[in-house]
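>>> my questions are about this predicted structure, shown below with the sequence.
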Amino acid sequence: MTERGDTMTGLDALMIDAQRKVLDALHQLEETRRKILFVIDEEQRLAGSLTDGDVRRWILGGGNLDSVVGDVCNRVPLSVDPHATLDVIRQLMSTHKIHSVPVLDVQGKIVDILFQENVCQDATIEPHRAPLAMPVVVMAGGKGTRLAPFTSVLPKPLIPVGEKTAIEVILDSFVEHGVDDFYLSVNYKSKLIQAYFEELDPPYRLSYVHEDQPLGTGGGLHALIGRFDGDLIVTNCDVIIKADYHALVEHHRDEGNDITMVVSLRHYDIPYGICDIVDNGQLCSMREKPHYNFLVNTGLYVLHASVLELIPENRFYHLTDLIDDVKAQGGRVGVYPISDKAWLDTGEWQQYCETMAQLRS
């Protein structure tokens, strides 16, 4: 059967034990890029399936990341036996709108995984995704003081990340999804940024929004009022997000959000006993070496163009201020979770070094 699907050596990457944690599953989903894992029990038999959407819904519903995969997965996954014909498999995928199906032996163990692109050789196969036809705005006007002394010479967007500049890595991640319309909001050393891209001559459209004075992470967006219909993506110039932007935009639209903030899961272990006290200084309780999970703002957003009308002119204004204003008017602000490994931050020296180490690994 392996000639119809992935080789046996690749199956382990798509399987996960039912007792593994949800956070582990999210990391594995991002590494495989298949958007699905097949859950196995102690006997190595198929016990369920788990998609990135399942994990995201679990998180957004307040589910604990320390919960086990078996509590979150779909317990009635579709499968076929080794004797299933290609016509049967194609019909199964078409009817249930699935892109992969495991092949089970008589014991219920996975012997192969078939994918749509391998078994569908006719017009029923889904075409590649349409380009993500929406503008991306990069807020690139800050001084980057936390990266001094490099930023005393170079603007933060031109700090090298591997063999490219930080901003090239960011723009290229969107180009991979079909984006070719970019706007850079610039202020500090803006001429260096423009000169760099003039020399680079990239194959996408690049426009500049000039801030005469620093306007925060959102103030420069006022100049774009009236330029767009529909949605746009806004990102800081020091964050590299490894995410499916198509899925992000689809989530934003399905939820009817005015703003969707991409958030990263952050896990923190406290290596000490934490004491809770009452007003008179008496010990109430103690937690030994607790650990916490938080959803942290990454600095990447999807906005509906209509919310730009709320941004004041020539005033220092952060995107978090825009979120507050949208919520105050009854608008919808949602979040889109990604794992900690999908967020690479280059805004501070320690984070920059960690990002470089991760890119080299």
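Great, that's in hand. Please read all numbers here as calculations on a predicted model, not as lab measurements.
>>> C-alpha from now on. contacts and neighbour counts both.
Noted.
>>> the helices in the stretch 1-150 of the chain, which residues?
Remark: helices assigned in the stretch 1-150 of the chain by DSSP state H, counting those that start in this stretch are 22-32, 52-60, 86-96, 116-119, 150-153.
>>> out of those, deepest packed?
Burial of the helices of the stretch 1-150 of the chain is given as mean neighbour count (mean count of other Cα atoms under 10 Å); helix 22-32 ranks first at a mean of 20.
>>> the structure to be compared is supplied as follows:
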Amino acid sequence: MLKADELFIPETATVLDTMKRLDETGQRILFLAPEGRLKAVVTDGDIRKCMLRGGSLEDPVSKAANYHPKSLPIAERGRARRELERWGIDALPILDKNGVITDIIFADGVNVDNRKRVDIPVVMMAGGLGTRLYPYTKILPKPLIPVGEQPIAEMILGRFRDFGCRHMTMIVNYKRGMIKSYFSDLEKDYTVDFIDEDTFMGTGGGLCLLKGRMNSPFFFTNCDTLLDIDFGDLYQYHKDQGNLVTMVCAFKHFTVPYGVVELGSDGGIASMREKPELNFLTNTGVYVVEPRVVEEMPNGEFIGFPDVIDRYRAAGEKVGVYPINESSWMDMGQMEELEKMRRRLEEQS
């Protein structure tokens, strides 16, 4: 079990340091508490807002922190659960008479669910060959490859269902009979429609098959990406920003395991860096999309959805990014990543 001080972070820490600590603790909140006295809190949502305001990963965490946090004195600890629910927060620090944090009460999902509900369609691109997962996909289509006790596609749709989505559509091609059979027989409280893609059209081209079917914004997802995020908050952000498409992107931190040498124009060494660190945003393959995109898709065009986005960006349309922590994203597009996903889900169960 975590101790309270393991969730403390100094004001001088950078946004990047804070993101790493959030990943390490597995919690969504940290406390700025010099000498144990509560001064501010910072959540993954605070960091996301900071980045969307133009903040940098190298900024001090103080630029993202909330300096008016909720708390309770020790004498009122008994009403912590009630206040967690009333305020709609994940954690509540308990303070002594000097303002020092003595305990932290977490919602942990027990009788508290502060997530926004949203009932919009979900479209899953589920027709690819899954060549990176060969030889598994020689037997099963990628959407039916199990991660633990469930196929990945069922797990993904289940997470959307948990946020209120009830109408799913799967664009299918490779081994589609198996996919249709599985979901038709599955006992579930949501509907699944199938759209046959007879010719491979890429991760974006298949959207043309939905013309006349989409009359609202929809979630659009690959069949190999599992996100641990508030989809209701994602949809609200999409609406508030007035985006045509909102792309969910994860912060990635990568350390090159070698010393990197750059050559100069004379063949000599221009610079050397020992195990440099890279920080960047990467596309998770999950989006919120306005129905106009479907209606404007050329029929039969082979195109990836990132290329569709680039086309709209070039035309001056508004495309936004919803950033999330790396720990909120699991991808099974490759064999190595599939095994990582299995291990992480086992740890969470």
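Received it, and whenever you're ready, just let me know what you need. Note that the coordinates shown come from a computational prediction; the quantities given were computed from them, not determined experimentally.
>>> TM value for the aligned chains?
Once superposed, the chains reach a TM-score of 0.86 (TM-score structural alignment, normalised by the length of the second structure), with 341 aligned residues with a Cα RMSD of 3.2 Å.
>>> quick revisit: would you tell me which of the helices of the stretch 1-150 of the first structure gets closest to residue 140 of the first structure?
Taking Cα to Cα as the criterion, helix 150-153 is the member of the helices of the stretch 1-150 of the first structure that comes nearest to residue 140 of the first structure, at 12.6 Å.
>>> compare the closest one with the second structure and give me the mean distance after superposition.
With mean Cα distance after the TM-score superposition for the first structure, helix 150-153 of the first structure departs from the second structure by a mean of 1.3 Å once superposed.
>>> which residues does that helix contact?
The contact list for helix 150-153 of the first structure (Cα atoms under 8 Å, 6 or more residues apart in numbering) reads 143, 144, 145, 159.
>>> what range does that helix cover in the second structure?
The aligned range for helix 150-153 of the first structure in the second structure is 136-139, by TM-score structural alignment.
>>> same check on stretch 170-180 of the first structure?
Going by TM-score structural alignment: stretch 170-180 of the first structure matches residues 156-166.
>>> could you count how many residues lie near residue 212 of the first structure?
Taking other Cα atoms under 10 Å as the criterion, the count of residues near residue 212 of the first structure is 12.
>>> isn't there a helix covering it?
No: the assignment for residue 212 of the first structure is coil, going by DSSP: H, G, I helix; E, B strand; the rest coil, so no helix is present there.
>>> aligned to it, what sits in the second structure?
Here residue 212 of the first structure is matched to residue 198 in the second structure, going by TM-score structural alignment.
>>> residues contacting the nearest residue in space to its match that is not next to it in sequence?
Of all residues not flanking residue 198 of the second structure in the chain, residue 173 sits nearest, at 6.3 Å (Cα to Cα, 6 or more residues apart in numbering). Residue 173 of the second structure is in contact with 126, 127, 128, 196, 197, 198, 199, 200, counting by Cα under 8 Å, 6+ apart.
>>> do that again at 7 Å, thanks
The contact partners of residue 173 of the second structure, by Cα atoms under 7 Å, 6 or more residues apart in numbering, come to 127, 128, 196, 197, 198.
>>> of those, buried ones?
For the contacts of residue 173 of the second structure, a burial check counting by 16 or more other Cα atoms under 10 Å picks out 127, 128, 197.
>>> adding distance to residue 218 of the second structure, write those residues out as a markdown table.
Shown next, in a markdown table, are these (distance: Cα to Cα, whole Å):
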| residue | distance to residue 218 of the second structure |
| --- | --- |
| 127 | 19 |
| 128 | 21 |
| 197 | 19 |
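>>> tell me how far stretch 164-179 of the second structure lies from the chain's centre.
Relative to its chain's centre, stretch 164-179 of the second structure lies at 21 Å (Cα atoms, centre = their mean, to the nearest Å).
>>> next one: stretch 117-134 of the first structure
Relative to its chain's centre, stretch 117-134 of the first structure lies at 22 Å (Cα atoms, centre = their mean).
>>> pull the residues that contact it.
By Cα under 7 Å, 6+ apart, stretch 117-134 of the first structure touches 4, 5, 86, 90, 177, 178, 179, 231, 232, 246.
>>> need the max-distance pair from these.
For the contacts of stretch 117-134 of the first structure, the maximum inter-member distance is 41.3 Å, found between 86 and 232 (Cα to Cα).
>>> I'm done for today, thanks for sticking with me.
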